[in-house]
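> task: produce atomic coordinates for the following.
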Amino acid sequence: MAVGLSIPEALQPIPGIRLATAAAGIRYAGRDDLVLMDAGPDATIAALFTTNAFRAAPVVVAAEHQASGYPRWLLINAGNANAGTGEPGLLAARTCCEALAGVAGGSADAVLPFSTGVIGEPLPVDRITTALPALYAALAPNAWMQAARAIMTTDTVVKGGSRRVQLSQGEVTLTGIAKGSGMIHPNMATMLAFIGTDLVVEADALEGLLRQANRDSFNAITVDGDTSTNDALVCMSSGASGAGLATAADREAFASALDAICLELAQAIVRDGEGATKFVTVETTGAREHDEAVRVAETVALSPLVKTALFASDPNWGRILAAVGRAGIPDLVIERVAIRVNEVEIVRNGGRAPAYQEADGQQAFTAEEIHIVIDLGRGDATARKYTCDFSHEYVRINAEYRS
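Okay, the predicted model is just below:
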């Protein structure tokens, strides 16, 4: 039921990065559920992790390994989150890293583990470690599509994209994949996303670029307001192109491409939100500062009453106005607020716009893609959030998730 989303036609291989997938039987029968990524011996890796205080074991271990040295391999499993598993979960994650290091001939600290799936179940370590030798032997540069499929849980569509950027020292490629459909909300990324590039770049610079790209993409989406225990966003750079960020123009060009691919993946997650029938952009304009604009857009995007009205195609615009009013904006003058939905002016000066007709609102709310613009009339700051509607299907999917 993904809104305006289709399987990518092709994902470009990244020189110096290899991938492989395997069916380890972690939870799913007859499908790949284990992924290995090798970023190469000269890899630079930047990673951002969930801010949920209840971090899953693989997130704890990945963050430790990321901070301790020079990571090279990513090991990802679907079907089991290895969250809420205490010390045994940490031991399981570390055992998988050690097993891969033994197969690959490296250090366990060079492995970043990631998991997604059901919370509270022990990770079947033996199934993973048994699959590792064949998984390592199968590494190849053109397995991005298979990897994108293997990390899916409740996703209905493979999510991925590629970009090429011409820099002063040569061309570089970016390819990214993501999984996510429910339990989506800032902060951090609220899903798993992995991006590869052959850029030559130092770790601090890559992390800065990734944080910048994350702000207005993965940190600007919400499906249901629940930030996962397992969220991670990773960018791997093999350096195989030989091209770096030699000039300010190079940095701007690469940053623009990274921003674009992150936004594409983030929006794909919302478009494939569990039970989603509509893709919704909530934009705040006329705010005094960016954080204020974010607060208003997020309050509206997260409102169950707004989201259920959108599902019903009910132009109940009072719910939007009420959400703006409870966003906690100090000294908000409601008489300055204006609201448009798909270019239909609904609210002006804090009340119903004089020319507004219910039929026009009905047409706007019926669309598959809805753009809500809220002008606070008090400044120049803006922000956008991306969300979807709440449908009967969302409740069914999450009620039956463990069955």
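> going forward, measure contacts between C-alpha atoms and count neighbours the same way
Fine.
> check the gap between residue 88 and residue 262 for me.
Distance of residue 88 to residue 262, computed by Cα to Cα, to the nearest Å: 34 Å.
> neighbour count for these two, which is higher?
Per other Cα atoms under 10 Å, whichever of residue 88 and residue 262 has more neighbours is residue 262, with 28 against 14.
> I have a second one here; can you model it like the first so I can compare?
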Amino acid sequence: MDHFLYRDGNLFAEDVPLAEIAAEVGTPFYCYSAATLLRHFRLFEEALAGLPHLVCFAVKSNSNQAVLRLLGQAGAGMDVVSGGEYARAKAAGVPGDRIVFSGVGKTRAEMRAALEGGIRQFNVESEPEMEALSEVAVSLGVTAPIAVRVNPDVDAKTHAKIATGKSENKFGIPISRAAAVYARAAALPGLEVVGIDVHIGSQLTDLEPFRQAYRKVAELTGTLRAQGHDIRRLDLGGGLGIPYARSNEAPPLPLDYGAMIREELGHLDCEIEIEPGRLISGNAGIMVSGVIYVKAGEDRSFLILDAAMNDLVRPSMYDAHHDIVPLVEPAPAADQARYDVVGPVCETGDTFARGRDLPPCAPGDLVAFRSAGAYGAVMSSEYNTRPLIPEVLVQGGDWAVIRPRPGLDEIIARDRVPGWLSAASGEDA
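Now for the predicted structure:
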């Protein structure tokens, strides 16, 4: 469920007509619903009720300060994968004891910043990283709490680019080597083993891969405890999918996910950490774009929008589907036209959809890309010197720009031209 619904023939974000926002900020732009963000976070809270737990929002899915502050004030922890995301979480008011630091390539500078600023735990992904963290912690005279990320070699049955739990993926240590790695961790100064971490991928639409991975984690918990390790937290990662194509997708509900966690891990008396991102923010956001041209090709029509692959890269990168709907509600039996929906970037890959049936469109019409709240704005760029597009947050009848569109002068002024390329040096002698 989300809060982007038609009312009186117009698409609203909660109680705000999206056309009103478009008129003020221009298109394209992202729009997020505070009510949807909070509802989805609370679904996970309800799913784990009765178990000691922490729901950590995956910052990589949507890192806007307003979104992080909204969720942080509701009690969410944060899962970060870079020093920049750690700084964003702290700036949003999230305390260090609710921040988990994941990622395969943490630098010593990032480790130092997190240890100095406060951290719940590091999810360590390799022995070299573990040794580096030990050195940094000892240099600061502190102890770093860690969970080792194990790779359970489970096929998540998701897109190859977002599968993380198979043996050929770069993430974690092979679960077969876990005992040796934990023994090494216990011997290193400055480290405290607190748990086990596992994450097998993103956009999973079946609970069975989770179940397979968690059974391996349960077995490993018993083994490590028998070897003297105090395993008191299980970080289960994120990855639960959302319905991008509403007509034919029905991913598991958070309540079903929570019930499965209880079945497989509830007997271990561990605190459960989960790190959902997409399911909290994905359907909580849309991207609104305007039609520039309708172009008749040899064997198809092109709907050319003012949004492009630099604004929403998921279709180009993952062949991802996003439902596209007009801001003006079509009549129930309205005619349909078939379009390739494209942007103005000079790449054939700048294509959002091929052969998509939509109500007939004309220049100036507005359309919305649903389920764009996760991995939309955070993956955008200024390719073709196209400014990053605004982000807007709606709460009830109120709305605010939470990231403005930069001007071209601002973008160009970031460049620095060396002195030897100044206008004077290029003059004829």
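> so what number do they get for TM-score?
Comparison of the two superposed chains (TM-score structural alignment, normalised by the length of the first structure) gives a TM-score of 0.27, and 189 aligned residues with a Cα RMSD of 7.3 Å.
> helices along the stretch 1-150 of the second structure, start to end?
18-25, 34-47, 65-73, 83-91, 108-117, 127-140 (DSSP state H, counting those that start in this stretch).
> export these to JSON lines and tack on mean neighbour count and distance to residue 191 of the second structure?
Below are the helices of the stretch 1-150 of the second structure laid out as JSON lines (neighbours: other Cα atoms under 10 Å; distance: least, Cα to Cα, whole Å):
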{"stretch": "helix 18-25", "mean neighbour count": "15", "distance to residue 191 of the second structure": "49"}
{"stretch": "helix 34-47", "mean neighbour count": "19", "distance to residue 191 of the second structure": "30"}
{"stretch": "helix 65-73", "mean neighbour count": "19", "distance to residue 191 of the second structure": "27"}
{"stretch": "helix 83-91", "mean neighbour count": "19", "distance to residue 191 of the second structure": "20"}
{"stretch": "helix 108-117", "mean neighbour count": "17", "distance to residue 191 of the second structure": "12"}
{"stretch": "helix 127-140", "mean neighbour count": "17", "distance to residue 191 of the second structure": "6"}
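> dump the ones you listed into TSV; add distance to residue 391 of the second structure as well.
Converted to TSV, the helices of the stretch 1-150 of the second structure look like this (distance: least, Cα to Cα, whole Å):
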stretch	distance to residue 391 of the second structure
helix 18-25	10
helix 34-47	13
helix 65-73	10
helix 83-91	16
helix 108-117	28
helix 127-140	36
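> relative to residue 259 of the second structure, which of those is closest?
Judged by Cα to Cα, the one of the helices of the stretch 1-150 of the second structure that comes nearest to residue 259 of the second structure is helix 34-47, at 7.2 Å.
> tell me if residue 212 of the first structure really is in a helix.
Yes. Secondary structure assignment places residue 212 of the first structure in a helix (DSSP: H, G, I helix; E, B strand; the rest coil).
> around it, how many other residues sit close by?
14.
> against residue 211 of the first structure, how distant is the closest residue to it other than its chain neighbours?
Excluding its sequence neighbours, the residue lying closest to residue 212 of the first structure (Cα to Cα, 6 or more residues apart in numbering) is residue 259, at 7.7 Å. If you measure residue 259 of the first structure against residue 211 of the first structure using Cα to Cα, the figure is 10 Å.
> for the two, indicate the residue with more neighbours.
Neighbour totals were compared for residue 259 of the first structure and residue 211, and residue 259 leads with 20 against 17 (other Cα under 10 Å).
> where do the strands sit along the stretch 101-250 of the first structure?
111-118, 159-167, 170-179, 192-197, 232-237 (DSSP state E, counting those that start in this stretch).
> got it, and the stretch 301-403 of the first structure?
In the stretch 301-403 of the first structure, the strands defined using DSSP E, counting those that start in this stretch lie at 338-341, 344-348, 351-352, 369-375, 381-388.
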